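Chemist: pasting a predicted model and its sequence here:
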Amino acid sequence: MPDAHNVLIVVFDGLQPSQITPELMPNLAKFADGGVTFANHHPVFPTVTRVNASSMVTGCLPGRHGLAGNTFLCRDFDPHRIIPAMEPTLQAIADATGKTLLAPTLADILGRHGREYIAIGNGTSGNAYQHNPNAAMVGGATIHPDFTLPRSLHSELETRFGAWPPQELPNTSRLAHARRIMTEYILPELNPAVALLWSSEPDKTQHEDGVGTGRANQALSEADAEFGNVMAWLEQNGRLDTTDVFIASDHGYSTISRVIPVEAMLRDSGFPTIDQNGGVAVAANGGSALFYVNNCDPGVAARFTRWLTAQDWCGPLFASERVGQPAGTLPASIIGCDGLRSPDLIMSFPWNSDANEAGYAGHAPATGGVPGQGQHGSMSRHELRNVGLARGPSLRSKTVIDTPTGNVDLAPTILRLLGITGYEGAMEGRAISEALKDETGSTRDVRTEAHEAETAGYRQKVQVSQFGGARYVDWGNRV
């Protein structure tokens, strides 16, 4: 692999493979035709943004990297309060405990080798924070409309590029501002080993309007145009021959079938708040919910599980080793969701493949929103299939890879491309050798496992694929 080259990652939040068409996204469609398509690409579960962003930069599943959801409970920070994974809270966790992620990030590793990772995006502040939480110590940066790391960079960028535009739907003006900073400052002046551009679209508009609506399609086309501007800059500046470009999305999408007020229902059923004996806390995460029981009490977990599995909206359900194995649950370890900061129980809503009005398959209940809007977070196969593309001098061309790949493979693959070794054992993803020009790829077979559990009136099934030492959740549902 060449030593002196760069990697650029572009993430489209909530983009599905079926949305990359010449009509909706001509620049991405052209990119895909000439490069590598990861046709069996996976997010991690829960299929929410900040969990997947953390897996992208650590190469680890949620149990190991320690960010359990977009909302979660962090017992070593506050054992009784559900908190949002947003920059102010994540910074408070770092100040109190020493770290927000329990695994090193790409930025941390690159910094040890005198290289830098710089991320810019117009998504949530929590997403941006996780990309380089230690920038002040390890170098590089993360740039967001609300803040930067290092902190001093925010005012410098506003002086040079002006204030960020206000949020809107589609959020194109903010993406254009981020793209301008990328092509006028980050790439030409800082020239980091790895740069990332994160688009909040189509996720932002799909949450509001639904998948496939007129404004959601507008968001796709406008985000694609900004991607085209980035690729044009690379070409005009002679950088295509030295830049490996990866395209990803953090998760797929579903349409909300109904809204389940989980916390209100469990309170009405007599479960007190977590600070009381027998109490339970719930962290709502769209198509999934995370549960924490008072003092990690196995008896409370078992009683709560009996109530939960009796609800028709309870889909796949997993238990942390710390609360035992309540009847009907599967071990959270099989999906990579057991660890120091993991929930005691984690549930996905059940789902189906019914199409919405625009023809996009996949419906599921959600913890919030309105029926007909877009949502994610569950174990639906429509959310557990996301976008993975790559193109560049180190990568194969016109290649479709059907072996399982995932967001968790991004960090180890990039480190392989940059010639940085010694971190493979700390990551749960794998370097996707079958995509690399100078490597033959693995000849091992894909191993697919079905896990089932049942109790009175409830049965679940989950499929997990393993390949190259990595594991990928294919789907899980109540059956």
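Modeler: Alright, I've got the coordinates.
Chemist: from here on, just use CA atoms for contacts and neighbour counts.
Modeler: Will do.
Chemist: and L410, how many neighbours?
Modeler: 24 (other CA atoms under 10 Å).
Chemist: what sits against Q16?
Modeler: Contact partners of Q16, counting by CA atoms under 8 Å, 6 or more residues apart in numbering, are S249, H251, G252, Y253, R385, N386, V387.
Chemist: could you do I256 as well?
Modeler: H363, A364, P365, A366, G369, V370, P371, G372, Q373, G374, Q375.
Chemist: SS state for it?
Modeler: With DSSP: H, G, I helix; E, B strand; the rest coil as the basis, I256 sits in strand.
Chemist: quick check, Q373 in contact with E208.
Modeler: Yes: using CA atoms under 8 Å, Q373 is in contact with E208, at 5.9 Å.
Chemist: more neighbours, the two?
Modeler: Q373 (21 against 17).
Chemist: hmm, back to that, kindly write the ChimeraX command that selects the buried subset of the contacts of I256.
Modeler: Burial among the contacts of I256 is assessed by 16 or more other CA atoms under 10 Å; the matching ChimeraX selection reads:
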select :363,364,365,366,369,370,371,372,373,374,375
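Chemist: second structure for comparison follows:
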Amino acid sequence: MSNSPAASQHRTIIHPHARHVIVVGIDGLRPDMINAATMPNLTAMRARGVSSKDHRTVFPSETRGALTALASGARPETTGVLGNEFYSRDGSGLLTGTDTIHDWRAGDKRLIGGMVTATNLSETLAKNGKSFAVVTSSGQGSFTALNWKGGDWGQTGYNVRHPAVGFPPELAVDIAEQHRVPANGLDRGAEKQAVAVFTDTVWPAKKPDAAIIWLTEVDSASHRYGLGAEGMLASMRDCDIAIGNLLEWRDRQPEKDGIVIFVTSDHGHSTIVEFISVGDAFKEAGISADTRLGDGVDVLYRRGRAPGFWLKKFDKGLLQGVFDALAVQPWYGATFTPAIERGSHEGILPGTLALELTGAAHPRAPDLYINLKGDGTNNAFGVPGTSVCDAGSYSGIPLGGGSHGGLHSTELAAVLIGEGAGLKSGGQVIASRTAIYDIAPTVLEMLGLKPAASMTGRPMFELFEEGEAVEAPVVTEFTAAIDGKVSRIVIGHVAGRAYIDEADLLTENADKYGAQPKGAELQS
């Protein structure tokens, strides 16, 4: 059920106008929260340029998996990076983390196929004689996901919060000196400094053909303060100032007519209204489960908004027991297991949907994913979208803070706004479906390059000034019911690609949902 390669899409003849493509990422920014009060510069850019009404991220909707998808042009089913942590079935019994550069390098040595089983933009551009730069104000893991092995390919990378991971070393030394970056890095809130590093030092030194500037502050503020809280809104305003600085810089450049700027985000957020423990549910059910596999442990699990479960040794009876322990909980949500047969939308357990529908069916994927309960209720600040979370990596985040990782519509919704040479203008809004994994193929198309063989996203021709419109999305609802509980996922199909709109659990009028999807069959 994987998406067909980008190269297989009918290619409209486009004469790229872009000489430089810059992607600016604002971690965790929800598109419905952008307005003239919170982000005047981005709002004005949207009014001048083109935007996607229904831009999506990947599942799990977590940063390191999403950024790997961005830079690889493929979903987790291809990249192998399933969110911020996953079990790679390597026999270690330990979850593979993505927080630090050491996690990535150690994983690359240990895992079959390496840490990432897809080709990064850094490699594709280098093989075509093109330069690439990544500048971030993020953690080490996000920086590494965006420019995986970039140093090996002669590309440029700098993280203002973790300068020791920058490359090449000569440029990293210049940046630290010119921008007074201490050896231990700048504190959070360094988005303006990250943009300045790019405009004032990286650009004059390298003039990269493609670049990514990633700003992480809105995500951190959403977790800490909550969606719509003043602390979160202040972070949005600070990021908007950084975007304004970049746009002003572009307008001063002799090459301004050949520069394209995209602004995007890697996921949205929902508001946490309850913390739960899947571990406690297993204890009550008499199932031996832990976050690592050891003696006497039969099930390894990851926590968060969409807990995943790996069996030490596959046994359908045990998997049924795991499902049963979850299904009786008040926080039970849409659940996924491997497809009962190729092309089916049903999972191997009754009442579950096929894991392949999520775009995360890599060999490293768990035997069962559950998308914990959520709904459209407003939070204390009037922002819609609430959910349940197993604390996990969210430890320290207060009740009412933002969360992501699941399939709530507010977590999957992301930002895509573009302006510059070769793009539509005048505030046009594209109402197809686009996704984070379409960005890399689009960057390559604008630079006149072919996609890597592992790219399964598509060039977003509908954003191009001379591009042909794509067909309207075919939206399909897939369901699987048991005991009056209906797991549901809604997917929009465009140009042979699948874009997830949302997944949830229905408990009312369950008898009206049969075994067949309501719309067209899943496209393979």
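Modeler: Arrived safely, thanks for sending. The shown structure was predicted, so the numbers you read here are calculated from the model rather than taken from an experiment.
Chemist: hang on, the earlier thing: now, the contacts of I256 of the first structure that are in helices?
Modeler: Of the positions in those, not one sits in helices, assigned by DSSP state H.
Chemist: can the contacts of I256 of the first structure go into JSON lines with extra columns for distance to A431 of the first structure?
Modeler: Formatted as JSON lines, the contacts of I256 of the first structure follow (distance: CA to CA, whole Å):
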{"residue": "H363", "distance to A431 of the first structure": "33"}
{"residue": "A364", "distance to A431 of the first structure": "33"}
{"residue": "P365", "distance to A431 of the first structure": "35"}
{"residue": "A366", "distance to A431 of the first structure": "34"}
{"residue": "G369", "distance to A431 of the first structure": "37"}
{"residue": "V370", "distance to A431 of the first structure": "40"}
{"residue": "P371", "distance to A431 of the first structure": "39"}
{"residue": "G372", "distance to A431 of the first structure": "38"}
{"residue": "Q373", "distance to A431 of the first structure": "36"}
{"residue": "G374", "distance to A431 of the first structure": "32"}
{"residue": "Q375", "distance to A431 of the first structure": "30"}
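Chemist: go through the contacts of I256 of the first structure and name the one nearest A29 of the first structure.
Modeler: G374 (23.3 Å; CA to CA).
Chemist: what is the aligned counterpart of that closest one in the second structure?
Modeler: Correspondence of G374 of the first structure to the second structure, assessed by TM-score structural alignment: G402.
Chemist: surely its match is in contact with L227?
Modeler: Yes: the pair G402 of the second structure / L227 is scored as a contact, 6.2 Å apart, by CA under 8 Å.
Chemist: residues in contact with both of the two, list them for me.
Modeler: Common neighbours of G402 of the second structure and L227 (CA under 8 Å, 6+ apart) are H269, S270, T271.
Chemist: write the PyMOL selection for whichever of the residues you listed are buried.
Modeler: The following PyMOL line selects those of the shared contacts of G402 and L227 of the second structure that are buried, judged by 16+ other CA under 10 Å:
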select buried, resi 269+270+271
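Chemist: give me every residue that touches the aligned residue in the second structure for Y185 of the first structure.
Modeler: Counting by TM-score structural alignment, Y185 of the first structure corresponds to T201 in the second structure. Listed by CA under 8 Å, 6+ apart, the contact partners of T201 of the second structure are D174, I175.
Chemist: ok, now the one 10 residues further on?
Modeler: With contacts taken as CA under 8 Å, 6+ apart, A211 of the second structure has the following neighbours: V21, I22, V23, F132, A133, V134.
Chemist: so which of the shared contacts of G402 and L227 of the second structure comes closest to G317 of the second structure?
Modeler: S270 (33.9 Å).
Chemist: ok, now how distant is the residue nearest the centre of the second structure from P338 of the second structure?
Modeler: Closest residue to the average C-alpha location of the second structure: A66 at 2.4 Å, with CA atoms, centre = their mean. For A66 of the second structure, the distance to P338 of the second structure equals 22 Å [CA to CA, to the nearest Å].
Chemist: over to V23 of the second structure?
Modeler: For V23 of the second structure, the distance to P338 of the second structure - CA to CA - is 35 Å.
Chemist: do the same with C239 of the second structure
Modeler: 40 Å.
Chemist: what's the lengthiest helix in the second structure aligned against in the first structure?
Modeler: The helix that spans the most residues within the second structure, counting by DSSP H, is helix 230-252. Aligned by TM-score structural alignment, helix 230-252 of the second structure corresponds to residues 214-236 of the first structure.
Chemist: show me what A136 of the first structure aligns to in the second structure.
Modeler: Per TM-score structural alignment, A136 of the first structure is aligned with G151.
Chemist: how about L444 of the second structure, what's its match in the first structure?
Modeler: Match for L444 of the second structure (TM-score structural alignment): L415.
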